[in-house]
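> After the sequence you'll find the predicted model.
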Amino acid sequence: MEHMEKADGSPWYRRRLLVGSLAGVLAPAGVAVLLCLPGERTERAAPAPAPGAQARAALGAGAPASLPDLAALVEERKRLVRRQPRDARSWAVLGAAYAEQGRRTAGAAVLYPRAERALRTSLKVRPRDNAQALDGLAALANARRDFRAARAWGEAAREQAPTRWTTYAQLVDAYSGLGDWKKAHRALEMMTRVGSGPAVLARAAGGYWDQGRREDAQAALADAAAGAASPAEEAACLERAGELAFERGEREDALRHFRAAVRLDPDQRAAQAGQGRALAALGRTSEALSAYRVALERQPLPQYALELGELYASLGLPQAAKVQYGLLRERVRADTAGGVDGELVLGRFEADHGNPASAVRRLRAEWRRQPGIAVADALGWALHRAGDDEEALRYASIATDRVHGGTVLSASYAYHLGMIELGLKRPGPGRRHLQEALRLNPYFSPLHAPAARTALQRLGEVPDDELPE
């Protein structure tokens, strides 16, 4: 069993939950398996860490922390800065903790402004050599979907600390949100060059997935989960693994990962919503509705409300769907008070369930501000829904252009492109892209996956004049 040991031979690593490959090596229902080495001595338990110490260590390493630990860390740092108001480091830690709390809860309207005040106070106290505060401001801007600000803060942090890997993680998100895929790729390469460990691997997995490197993303996440330093960190890795499994159409595997994540960290609401997604794809609709409701009760994100609303609509329950769409609007308004840009999710909602012309206006403005791949896809679809397929094709093609950055293998993006092409009386390309969408993930949407199948049935068999010479 020597191959299981790290170079340092740490007992903690040897006892880790083995995640294995993301293709389904987890035991049924995500049962954790602990390995005890023969002859290994029972070690005296380490002293319990001080309140907030685990969260402080996690944030310092760029890793997720549990909500109870974050709450303890916030209270600890608040006491410290009251006693020592010129402690720049404590202000930066407090700001990062507030930002992470806001990301993990429904408190963005209150917590994001608090995070910004704490981080800016840190910079005021120590204007120079304070990459920690700059890095925190970049992370906060990314959480708010303000990618221009994230780029500015991230580049300032990089100038001060060029070997700080977390800065490159923020720059990957910022450049991607601005559609600068070349710089995003370079930032990802630098991140993996200057950093190492589970947190780096977990963050790199997202970059690999966006580049269409599915196997690399799977391997990186499996290694990250196996080496995670806390249940919250491992749960975050498993939640992301569940997302990737679902994107591949692997419903049962996705559900195992999501359930394992919730067992490790009951506050992992993204995994709870993921269970809803996977259960709906498996046809277990009552369980799916319950999972979504639990997620929304504690973290009513607009995206979760949109997903649940569309699930209700697919079940022929328009009034229940309407309630969720109302919640979506309400949450976007609340988050806007915390500086969050909700135009993308609002545009997606309006295109399919509201006013497509309004969606086009919102998404055009969003494209001018930050022309990322997700915005290109959403704007293309909104234009299609508004009846302008010629212009829609331009943006849908940007989102799926494998050469110029559209490397995300997205069933939804392929579906949008295929339907736009059918609207332009191009059955050949339309058929290919609808087939691609269902090949990538036959369950990508409770509304649009059935629509893709219906469109293909109407097209019928491939005529001879569509076959390549």
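Looks like it came in fine. Numbers count the residues shown, from 1 in each chain.
> okay, CA-based contacts and neighbour counts for the rest of this
Noted.
> can you list contacts of stretch 202-219?
21-22, 169, 172, 185, 188, 191-192, 220-221, 224-225, 237, 241, 244, 405-409 (Cα atoms under 8 Å, 6 or more residues apart in numbering).
> second one coming, line it up with the first:
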Amino acid sequence: MDVRDATRDVRDATRGRSGGGRPPRRGRRALIACGAGAAVLGGVLVLSAPWDGRDAPPPAPGPAALARGAVTTGVPAALPDLAALIGDRETHLRAHPLDGASWAVLGAAYVEQGRRTADGANWPKAEKALRTSLETGPKRNPQALEGLAALAVARRDFPAAKKWGESAVKAAPKRWTAHAVLIDAYTGLGDDKGVGRALDKVMELRPRTPAVGALAAAVYRNRGWREDAAARISDAAAKAEAPAERAAYLEQAGRLAFERGDREEALRFFQEALRTDPDQRAAQAGQGRALAALGRTTEALSAYQAALAKRPGPEYALELGELYESLGLGQAARVEYDLLRERARGAEEAGADEALMLGRLEADHGDPAEAVRLLRAEWGRQPGIAVADALGWALHRTGADEEALEFATIATDGDKGGGVRSALYVFHRGAIEQELGRSGPARRHLREALTINPYFSPLRAPEAKRALTELGEPPMEGPPD
């Protein structure tokens, strides 16, 4: 890539933005201070401005500096701070287009902003900035390599995430954030041993930070260690200092609570996350999930609609559509499913892989044969547990239940890698077994799904209850001969 092209992209991106390309006065001071020297402590960029200790403490870092501290130390950043950081770096790079380190920071900021807003337009900008950093930065450039790995994770391109992440680790073996991004890459590829190695390395290099606690919680959740995951994320939320970081961990705690069927606790976590950071739209969608489970459907619909207005993620459209469908509002559900397809197409144009989401949609609300086609290709490229579950269910919807059970077993059998305690995955396995006439296993798995979380889906939880009623109680048998 020509550095002049990337510089022109930055210039064009900032034209017409409110406030112009020139950062706020406070942001300029922070940027100047960053150029003079800074240190990252506890996830926050601490500026090394001179201070003789007699008059007043040094000034607090500005929004751009706070966001830079976040994106370079593996913690969530506030959206307004990210906007300030992007404006600062774009302004700086128009004057200093060969500053490879700033290109890496800008690319990482684009990735984080795109992740927070579900805006695929960020991905091409991030890729240009990070590749320009590789061209203009030092020969060993772990920041840019790590940024490309994070971008690949955001796009659900886990083979690329593995490639870039392993290159970043090779360039800087003691950089814990490079090992951290590999956790997501290996998870998407179904490599549980790789996940374990990466987590061990992260905990060796940075054992006591909230961000590492949140990473550990996610891994423990995927292994079915629910109590350990809850303890880890609770500690992370308690120790986080920045509001955006604390809100992200509260949202994660809410998801864990909901997955174990605790609607009230989940709702409290989601509400607290929103109070802490009003831009935490994942918590707002979680609020809709919990409210629907509590029977407060009008509030649930409002929460989902508000989340989608600010973060139009396809997964929220699928959840809202299924809630509408459970209420008998088929036309409203179809509107959401069509919006999901539109958003997924837009994300794919920006380089994202939406095969999993589209496969889930088509299996239940569209063309199951198309779902099988999409998900077979996805399984061949990146065989994660979520893909195994979705492919098994899509095969079931086409009538291929014997093969469907093979994938459902992978998704739910800890010995095969499926250690996560997912009520939806277990329901899928039970429904497939029922179709195959395997009443005993079907009854066991359908009950297990409702034990894990009786409210796991407004559509599928009632189906599980109906299926158990159809199966009835197991036959009474005498003692064996």
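Structure received. Not measured: the values here are computed from a predicted model.
> Which ChimeraX command selects the buried ones in the contacts of stretch 202-219 of the first structure?
Buried residues among the contacts of stretch 202-219 of the first structure (16 or more other Cα atoms under 10 Å), as a ChimeraX selection:
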select :21,22,169,172,185,188,191,192,220,221,224,225,237,241,244,405,406,407,408,409
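> and residue 113 of the second structure, what does it touch?
79, 82-83, 119, 122.
> scratch that, residue 150 of the first structure
137-142, 170-171, 174.
> Adding neighbour count and distance to residue 159 of the first structure, write these out as CSV.
Output for the contacts of residue 150 of the first structure, formatted as CSV (neighbours: other Cα atoms under 10 Å; distance: Cα to Cα, whole Å):
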residue, neighbour count, distance to residue 159 of the first structure
137, 28, 15
138, 31, 13
139, 29, 16
140, 31, 19
141, 27, 18
142, 22, 19
170, 31, 14
171, 31, 12
174, 30, 16
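> which of those residues lies closest to residue 99 of the first structure?
Checking the contacts of residue 150 of the first structure against residue 99 of the first structure by Cα to Cα gives residue 140 as the nearest, at 6.1 Å.
> host element of that closest one?
For residue 140 of the first structure, the host element (DSSP states H and E) is helix 131-143.
> Now that helix on the second structure. Mean distance?
Superposing on the second structure and averaging over aligned pairs (mean Cα distance after the TM-score superposition for the first structure), helix 131-143 of the first structure comes out at 0.5 Å.
> That helix aligns to what range in the second structure?
Helix 131-143 of the first structure corresponds to residues 142-154 of the second structure when matched by TM-score structural alignment.
> Filter the contacts of stretch 202-219 of the first structure down to just the ones in helices.
169, 172, 185, 188, 191-192, 220-221, 224-225, 237, 241, 244 (DSSP state H).
> Need these in a markdown table (columns: distance to residue 445 of the first structure).
Output for those, formatted as a markdown table (distance: Cα to Cα, whole Å):
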| residue | distance to residue 445 of the first structure |
| --- | --- |
| 169 | 29 |
| 172 | 28 |
| 185 | 29 |
| 188 | 30 |
| 191 | 33 |
| 192 | 34 |
| 220 | 27 |
| 221 | 25 |
| 224 | 29 |
| 225 | 28 |
| 237 | 23 |
| 241 | 19 |
| 244 | 15 |
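> now for the residues you listed, which pair is the farthest apart?
Most distant of those, by Cα to Cα, are 185 and 225, 23.4 Å apart.
> what's near enough to touch whatever residue of the first structure lines up with residue 372 of the second structure?
Here residue 372 of the second structure is matched to residue 360 in the first structure, going by TM-score structural alignment. By Cα under 8 Å, 6+ apart, the contact set of residue 360 of the first structure is 347, 351, 379, 382-383, 386.
> so which strand or helix has residue 360 of the first structure?
Using DSSP H and E, residue 360 of the first structure falls in helix 356-369.
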